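Enquirer: Compute the structure for the input listed below.
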Amino acid sequence: MSTMHHDDSFDIESRKPEMVMSYNATKGGVDSMDQMCHALTTKRKTNRWPMLLFYNLLDLASIASLVIWRKLNPDDKLSGEDDRVLFNLAIAKALVLPQLERRQAQTNLSRNLRYTINTALEDDTAKTRPAEEASVSTDSTATRKRGRCCICRRQNDN
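Expert: From the prediction side, this is the model:
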């Protein structure tokens, strides 16, 4: 239903209502948005309708933000025609980065998680932190048995 058309006028050539002709003339944006959503989507199989709604909103928001980014930054490397994957990855990293930095500051993280966060942040201190933490030993850590490396596989044991 359209709120723009209030009368029962018809197009003479096609003998269709003006409301239908107006819809057909302006539906291209919806079709291209649907096509872009299906080409690269975040949707997953779920039986919960709020999750379906969330996935759909996430797809629509990523496409809308890409369109705005391309208008504001036409010369950027993420503004190319086929760079939607790179744009989505850049958005994801920008959204996750503050949380990763907060988690990295916590002292009670496991070595594996700290290594994963440092790898994701591409932090150069990832290699020096375990050595610094090992050099500072307290009485409780000195009596514990040394654990195995959580990064290396058991195949590398000598």
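
Enquirer: only C-alpha atoms for contact and neighbour calcs from this point on.
Expert: OK.

Enquirer: Report whether residue 99 is found in a strand, as I expect.
Expert: No. With DSSP: H, G, I helix; E, B strand; the rest coil as the criterion, residue 99 is helix rather than part of a strand.

Enquirer: That one: neighbour count?
Expert: 10 (other CA atoms under 10 Å).

Enquirer: and what of residue 84?
Expert: For residue 84, the count of nearby residues is 17 (other CA under 10 Å).

Enquirer: Could you do residue 142 as well?
Expert: 11.

Enquirer: Now do it against residue 129, distance only.
Expert: 18 Å (CA to CA, to the nearest Å).

Enquirer: Ok, residue 95 next?
Expert: Separation of residue 95 from residue 129 (CA to CA) stands at 25 Å.

Enquirer: quick one more, to check against the first:
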Amino acid sequence: MNFWYYLSTYIMFEIVYTSVMIPYNTLPVEMTDDFDQRTYLAGSKAMFGKVANFLGTALPGFFISIYGQDSPTPFFCTGVAYGAILIVSMILLYTNFWERPSDEVEDESVANVFEGFKKLFMDILPTLKIRTFRRHLGMYLFGFGAEWLFTAAFT
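Expert: Predicted structure coming up:
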């Protein structure tokens, strides 16, 4: 296919991926105030994420070893497998999550988009003053950066 096909499919993938992952990453905080329960939820999410990352890395190689490097079939099979995994995980997520009552959730509203961005950055900047947060942010970025590099190189 041509450049525009690949660009548009990549953009569509990133939009869907982002629309799924942002709410998914914030679920433990929204589901409970109990620290132990939030830790359990976040740990479970991380564990399943690592398994999914391994599968995401291994599946293309598995299909390429079956169908060969010159065939387009491994890429189609990989896409179907990724889609099936996503559908199953979304069904499990939908059937096993809960929300706090709406009266427990603080409503924050802003006048316009610019005020929203201003509030976002004003809320983020103070966290960068915390040394432990900066260390954890660095570990996160370097850890996932290495993981993404490994995934790209392995595939």
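
Enquirer: care to give me the TM-score?
Expert: Overlay of the two chains. TM-score (TM-score structural alignment, normalised by the length of the second structure): 0.27; 57 aligned residues with a CA RMSD of 3.8 Å.

Enquirer: picking that back up, of residue 95 and residue 129 of the first structure, who's got more company?
Expert: residue 129 (14 against 11).

Enquirer: for the more buried one, what are its contacts?
Expert: Applying CA atoms under 8 Å, 6 or more residues apart in numbering, we find residue 129 of the first structure in contact with no residue.

Enquirer: Please report the distance of it from residue 56 of the first structure.
Expert: 41 Å.

Enquirer: what do you get for residue 101 of the first structure?
Expert: 29 Å.

Enquirer: all helices in the first structure, in order from the N-terminus.
Expert: Using DSSP state H, the helices assigned to the first structure run over residues 18-26, 28-39, 49-72, 84-104, 111-121, 129-135, 139-143.

Enquirer: what about residue 26 of the second structure, which helix or strand?
Expert: Using DSSP states H and E, residue 26 of the second structure sits in helix 3-31.

Enquirer: What residues sit buried inside that helix?
Expert: Under the neighbour-count criterion of 16 or more other CA atoms under 10 Å, helix 3-31 of the second structure has 27-29, 31 buried.

Enquirer: Just list what it packs against, helices and strands only.
Expert: Using 3 or more CA pairs under 8 Å, 6 or more residues apart in numbering; DSSP states H and E, the elements in contact with helix 3-31 of the second structure are helix 35-67.

Enquirer: which secondary structure elements does the helix it packs on contact?
Expert: By 3+ CA pairs under 8 Å, 6+ apart, helix 35-67 of the second structure packs against helix 3-31, helix 73-96, helix 131-154.

Enquirer: Now do that helix against helix 131-154, angle only.
Expert: In terms of direction (axes from the mean of the first three to the mean of the last three CA atoms, to 10 degrees), helix 35-67 of the second structure departs from helix 131-154 by 10 degrees.
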